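*Asks:* Need a 3D model of the following:
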Amino acid sequence: MESNNNNNNNNATQGTYSTERMGESSRMFISHIKQYFASLPIFALFVIAISWLIALADVPGRMTQSHMPLISQWLYLSVNKVLSHWQGHRILLYPLASPGFSLLITNTLLTLPYMAAMERKHGTLKLAWLLITFYTCGIGLVYIVLLGIFRTSTVWIESSYVAGLSGWAVALSVWSAMEDESEGQSNDRMLFGVIRIPGRVMPYLIIAFYLFLVPDTSLLLHLLAAGVAFLYFTKRIPARFLPSDDMYKHYEGRTWLERITSSTRFVSMDAATSGYLPIHNATSSHISTPAVSHNVNVGGFPGQGQRLGDE
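*Replies:* As a prediction, this is how the structure comes out:
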């Protein structure tokens, strides 16, 4: 009887200890998530927040017999809607359309780290301009034109549509990988926060992931996104379409943007260009060691030091 009681006490103690460990791990995880979102730049946080709010607002419509989302049905990119119904706003707003919760989670995990890092590195206004103009409207226009050419001969084009941030995920991964490589960095990336992948391989994996595991997404749009990112990084986009850094700084000082630029989450051009410190891995060839002074007064010796071998 006594041994049974001891075993029961030991089991109870182990169970309590395991519960405490699980509780501590959960608290640490929640604390890490809160800290991560508290440090997000303003544009990255805004885009993700709006995407999730639209997805939540779509739920009542998805629960009806038509399964038609309430808001996203007016946002997704469709050749038929743009060319036949003249709904040009879709070329601008389709990244915010909800493709469903499972794909929304995937897009968030793939897009948010790149978007936050590039905003800290290049500034809020610059990243917002590039994403909205080239990586959204530019890609959307080319997509509509290419599909519109074959619209009359292919039936499935009429019903095809694009929604979500997958195009941004591809474009940002290509841009980031090329930029890191040009700077001599070999920053690894965490796929879904779990699997460590070399940064230069990530764009290929992301495109392959969407192609084979998410068949509802558009391979054409992803290839266009990768192509535009390549053209931008290699400076093959005409300079007249790219505002200068001074232009961004000019708009940062405008009074009508003061409520945004005064936010602690806003990343100005000065903070982006002077405050960004690249993180090097051990494999990087650009690691530098701090200079060590040879005139160190050890132990508070009051006299003038003399090195061994000096005469």
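
*Asks:* alpha carbons only for contacts and neighbour counts from here, please
*Replies:* Will do.

*Asks:* those helices in the stretch 101-250 of the chain, which residues are they?
*Replies:* In the stretch 101-250 of the chain, the helices defined using DSSP state H, counting those that start in this stretch lie at 101-122, 124-132, 139-149, 156-159, 166-182, 202-213, 219-233, 245-252.

*Asks:* quick one more, to check against the first:
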Amino acid sequence: MALGIQLPDARRIRSFFIRLPLATRLLLLVLTAVWIATLFTPKLEPWGALIPQEIGLATLYRLNTFPLLHKNFLHFLLNTIALIPLLERFESEHGTIVTTLLFTGAFGYLPGGLYTLLEVFIFRSNSAAVGASVWVFLLLSTEAIKTYRQNPNFTIAGYSIPTWTTPLFIMFVIHFLVPQTSLLGHLCGAGVGYLWGLGYIRFLAPSEKILRWIEGKLDLLGRIPHYVSVDQKTYGRYGVLPSTSTGGPRVGPGRGAMGAVDGTPIGPVGSTQRLGP
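*Replies:* From the prediction side, this is the model:
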């Protein structure tokens, strides 16, 4: 008798990975490479882990390396599965350059620095932290703020609960069910995510005007596969797609825009709205 268990569609999984944008692909590659490296270099984890008492001018790199390290394969697998869809959505919204800069800079040293300060000066402890779950809760918190603006509350057993608290609920459940998880580290990641979602630290991202100039000057959208433009309201996720027009020849910006071919003017017409997710 066959069991009524439906396996995941391999075609959908393959399609999801094929559609991953550039920065998400690179981070997935780095996370995997670091995990493999730890199998052959056991000293890599103590070298890159966030150990509060070890933080100094010469070891500030730990604030950015600790999310890349994991204690075991299950830790790596669960964090990666949770992170990639959230990161893909973030990059699709903010662009490849912004995502790359934030996740190699501010989204590491802000939660890592906050964790270090709280451990040293408040809790007087020296608990080491590793894992990309700090990024998972950071991104969950940004999504929770967006959800809160559209749907402020949800109801459970007659109680109205703010939607922005969802990451906190998940965090405490994981803390009680999964041993050796860092509740403080997750809280620090969530705190930075809330600040980003509320717009208080958006200044950490470069100016869109500068990024548009760089993208246009280097033709990044046309040259680099899976690149996501910062100016998606004008060009869409993968640029403006060609379409027929009854007007004269027109050349539009972005990948696929072209002029007249065989006397038939081709170019973007109508509104250049955002394409893709």
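
*Asks:* re earlier: closest one to Y76 of structure 1 among the helices of the stretch 101-250 of structure 1?
*Replies:* Closest to Y76 of structure 1 of the helices of the stretch 101-250 of structure 1 is helix 139-149 (CA to CA; 10.7 Å).

*Asks:* Would you mind listing the buried residues in that closest one?
*Replies:* 139-141, 143-144, 147-148 (16 or more other CA atoms under 10 Å).

*Asks:* Pull the most distant pair out of those.
*Replies:* Going by CA to CA, the pair spanning the buried residues of helix 139-149 of structure 1 furthest: I139 and G148, at 13.9 Å.

*Asks:* any idea what V267 of structure 1 aligns with in structure 2?
*Replies:* Aligning on TM-score structural alignment places V267 of structure 1 opposite V228 in structure 2.

*Asks:* How about F230 of structure 1?
*Replies:* Counting by TM-score structural alignment, F230 of structure 1 corresponds to Y194 in structure 2.

*Asks:* what's the spacing between its match and P167 of structure 2?
*Replies:* Y194 of structure 2 sits 10 Å away from P167 of structure 2, taking CA to CA, to the nearest Å as the criterion.

*Asks:* Identify the contacts common to the two.
*Replies:* Residues touching both Y194 of structure 2 and P167 (CA atoms under 8 Å, 6 or more residues apart in numbering) are S141.

*Asks:* Where is the longest helix in structure 1?
*Replies:* When structure 1 is parsed with DSSP state H, its longest helix is helix 2-38.

*Asks:* what packs against that helix?
*Replies:* Here helix 2-38 of structure 1 touches no other helix or strand, going by 3 or more CA pairs under 8 Å, 6 or more residues apart in numbering; DSSP states H and E.

*Asks:* which parts of it are buried?
*Replies:* Buried residues in helix 2-38 of structure 1 (16+ other CA under 10 Å): none.

*Asks:* Check the offset of the following helix or strand past that helix from the chain's centre.
*Replies:* For helix 2-38 of structure 1, the following helix or strand on the C-terminal side (DSSP states H and E) is helix 42-62. With CA atoms, centre = their mean, to the nearest Å as the basis, helix 42-62 of structure 1 stands 16 Å off its chain's centre.

*Asks:* Helix 42-62 of structure 1 vs helix 124-132, what angle?
*Replies:* 40 degrees (axes from the mean of the first three to the mean of the last three CA atoms, to 10 degrees).

*Asks:* and helix 42-62 of structure 1 with helix 101-122, angle?
*Replies:* 170 degrees.

*Asks:* how big's the offset between the very next helix or strand once past helix 42-62 of structure 1 and structure 2?
*Replies:* Using DSSP H and E, the next helix or strand after helix 42-62 of structure 1 towards the C-terminus is strand 77-78. By mean CA distance after the TM-score superposition for structure 1, the fitted strand 77-78 of structure 1 averages 0.9 Å away from its aligned residues in structure 2.

*Asks:* and for strand 77-78 of structure 1, what span of structure 2 is it aligned with?
*Replies:* Aligned by TM-score structural alignment, strand 77-78 of structure 1 falls on residues 50-51 of structure 2.

*Asks:* I figured the match of V267 of structure 1 hits L20, correct?
*Replies:* No: V228 of structure 2 is beyond contact range of L20, at 10.2 Å (criterion: CA atoms under 8 Å).

*Asks:* Mutual contacts of those two, please.
*Replies:* By CA under 8 Å, 6+ apart, no residue touches both V228 of structure 2 and L20.

*Asks:* out of these two, which sits in the busier spot?
*Replies:* V228 (27 against 21; other CA atoms under 10 Å).

*Asks:* ok so the more buried one is a helix residue?
*Replies:* No: with DSSP: H, G, I helix; E, B strand; the rest coil as the criterion, V228 of structure 2 is assigned coil and is not in a helix.

*Asks:* show me what contacts it?
*Replies:* 21-22, 91-92, 95-96, 221, 237-238.

*Asks:* how close does it sit to F203 of structure 2?
*Replies:* 20 Å.

*Asks:* neighbours around F203 of structure 2, how many?
*Replies:* By other CA under 10 Å, 9 other residues sit near F203 of structure 2.

*Asks:* Same question for T234 of structure 1.
*Replies:* Using other CA under 10 Å, T234 of structure 1 is surrounded by 12 other residues.

*Asks:* roughly how far apart are it and V174 of structure 1?
*Replies:* With the distance defined as CA to CA, T234 of structure 1 ends up 12 Å from V174 of structure 1.

*Asks:* what's the answer for F134 of structure 1, then?
*Replies:* Distance from F134 of structure 1 to V174 of structure 1, by CA to CA: 14 Å.
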